[in-house]
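[1] Below is the structure, and that's it, no one-letter string:
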């Protein structure tokens, strides 16, 4: 089955299942993204701060996949929120990626070290979209209070930490009500959620791996999800999630493992 596309609030679409590259070194990113593209992924997520945009770009260039079939996301780092710096940052990212535009450009964090500058960055992002340098624009790690400060266009995406033990269900539903699509980073809980007894039990019930169960849980919640792996077998396994459906009871049991405890950074502190 093909990966479903989700329509964003700007009328463009995003493949609901993508491939993440956080903490993947540049040379390894080239190999793992090449494997992902050969497997069937068409949505690749990177960021300036990951230091692997060049490797991602090399994988794209040698993949043989037409550009119009790819959905590429990258992100603006915290120190580049001023308008001129934001433009230079995007141009640098495009050069490294070997592209003339990205499908989605995100403000990576609201960045408390630079108070309020993300508002200026958002103005710049809207200009990039108007120029076609970024077809869609959004944010990452924004709480509601940060979203409320933005002017103009509504972000298409808010990419946030989200996994069974930190599900952010209320915020996720609030985003969806505001026509902002939630996207999950660390969707497997940095692999820690894979050992949760409830996840393991459900995996046994459906004859799938714990990772496949969690990815399916995200998909059925309407979340965009970008699992990461550098292991070819896991890259393929994480893509093989469209031949089963979790029951309402199984989803409720996964929902119930939420602890409300983050594994990554707090947007109010980073």
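    Nice, thanks for sending it over. Bear in mind the structure is a predicted one, so any value in this text is a computation, not a measurement.
[2] from here on, contacts and neighbour counts on C-alpha atoms
    OK.
[3] Tell me where this protein has helices.
    Secondary structure of the chain (DSSP state H): helices located at 26-39, 53-63, 83-97, 117-131, 144-148, 169-177, 197-206, 210-220, 232-239, 248-255.
[4] Burial-wise, tell me which of these comes out on top.
    helix 210-220 (a mean of 24; mean count of other C-alpha atoms under 10 Å).
[5] quick one on the thing from earlier: tell me which of the helices of the chain lies nearest to residue 158.
    For residue 158, the closest of the helices of the chain is helix 169-177, at 7.9 Å, according to C-alpha to C-alpha.
[6] can the helices of the chain go into a markdown table with extra columns for distance to residue 11?
    Shown next, in a markdown table, are these (distance: least, C-alpha to C-alpha, whole Å):
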| stretch | distance to residue 11 |
| --- | --- |
| helix 26-39 | 25 |
| helix 53-63 | 25 |
| helix 83-97 | 23 |
| helix 117-131 | 13 |
| helix 144-148 | 20 |
| helix 169-177 | 15 |
| helix 197-206 | 35 |
| helix 210-220 | 20 |
| helix 232-239 | 25 |
| helix 248-255 | 29 |
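[7] Got another one to weigh against that:
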């Protein structure tokens, strides 16, 4: 496993396991497989409704807490100062842990500028070690920075060979946030067959005796990003971890980064209805 030291001094495993849209049963089946394969970084969210299952599954493996890196995220309904504090406590209770390694504001809507100081208070209280943002565009990051005394350690966004986020990294650097670690969702293009058949990626995969998926993950690692692919296959789980025994050449990295750029998902400026809905996170799957 490779690790990145974030701008707050904490380290984060560069490859993790995401549990987006996984049921409790799927998590209880896959987490032991993930631990056995070497995963220690797990990414969930209040809005995934599976924090209880993840916490129980991790506890059942007997893995020491200090070996784990656990991320969760707050949805906009939690963004008032008072609600944010109580929902952080509820998140810890659902996961069955005393602290989160990383807590993110999940969506860039609502009172996020009010929520950020509450995240900072959670850091000071020892409930959270690192804090960050998810899906935030640059102009909304600037709004957060107006009230921040702790810089975001992480920005979680879509990252894949068709959306490498080089422009975003440049913009962050111009804001004095060049040391923010980027985490990538949709590394495989949300199941897009086209990215798996991309000739450049296929050619590089054949040159290394690896799969296209492994080349994509290796590219992300060498980009300096954190990535957490989701899979319900134990075989793919192990294959995704088998990316530390080869490197892409500078020429291969350049070829990947020269691919045409387009996102698979555009984060809307205005909040979609599902983001504004009030959820009861005690109802877990």
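    Looks like it came in fine. The shown structure was predicted, so the numbers you read here are calculated from the model rather than taken from an experiment.
[8] circling back to that earlier point, would you mind telling me which of the helices of the first structure is nearest residue 163 of the first structure?
    helix 210-220 (7.7 Å).
[9] Could you tell me where the closest one falls in the second structure?
    Helix 210-220 of the first structure corresponds to residues 212-222 in the second structure, going by TM-score structural alignment.
[10] who touches the matching stretch?
    With C-alpha atoms under 8 Å, 6 or more residues apart in numbering as the test, stretch 212-222 of the second structure has contacts from 14-15, 160-161, 187-188, 196-197, 201-202, 204-205, 226-227, 239-240, 242-244, 247-248, 253, 256.
[11] swap the cut-off to 7 Å and go again
    14, 188, 196, 201, 202, 205, 227, 240, 243, 247, 253 (C-alpha atoms under 7 Å, 6 or more residues apart in numbering).
[12] just stretch 6-14 of the second structure next, same as before
    Everything outside stretch 6-14 of the second structure that qualifies as a contact, by C-alpha under 7 Å, 6+ apart, is 1-5, 41, 153, 179-181, 221, 225-227.
[13] Stretch 257-270 of the first structure now?
    109, 110, 111, 112, 141, 142, 164, 165, 166, 167.
[14] can you do 8 Å?
    Residues outside stretch 257-270 of the first structure that contact it (C-alpha under 8 Å, 6+ apart) are 109-113, 141-143, 161, 164-168, 189-190, 198.
[15] looking at the contacts of stretch 6-14 of the second structure, which has the most residues close by?
    Of all the contacts of stretch 6-14 of the second structure, residue 227 has the most neighbours under the rule other C-alpha atoms under 10 Å, reaching 27 neighbours.
[16] Any idea how far apart the tips of stretch 65-73 of the second structure sit?
    Distance between the two ends of stretch 65-73 of the second structure: 19 Å, counting by C-alpha to C-alpha, to the nearest Å.
[17] Repeat that for stretch 127-144 of the second structure.
    21 Å.
[18] Please identify the buried residues of that stretch?
    Residues 127-137, 141, 144 are the ones in stretch 127-144 of the second structure that count as buried (16 or more other C-alpha atoms under 10 Å).
[19] Sort out for me which of those residues are in strands.
    Secondary structure from DSSP state E places 128, 129, 130, 131, 132, 133, 134 of these in strands.
[20] Buried ones among the contacts of stretch 257-270 of the first structure?
    Here, 16+ other C-alpha under 10 Å leaves 109-111, 141-143, 161, 164-168, 189, 198 buried among those.
[21] quick one: stretch 35-52 of the second structure to chain centroid distance?
    On the basis of C-alpha atoms, centre = their mean, to the nearest Å, stretch 35-52 of the second structure sits 10 Å off its chain's mean C-alpha point.
[22] Next, the residues that contact that stretch from outside, please.
    Contacts for stretch 35-52 of the second structure (C-alpha under 8 Å, 6+ apart): 1, 12-13, 15-24, 34, 61, 67-75, 91, 94-96, 106, 228, 237-238, 241, 281, 283-285.
[23] list the contacts for the residue of the first structure positioned farthest from its centre?
    Centroid-distance maximum for the first structure: residue 205 at 28.4 Å, with C-alpha atoms, centre = their mean. Not one residue lies near residue 205 of the first structure by C-alpha under 8 Å, 6+ apart.
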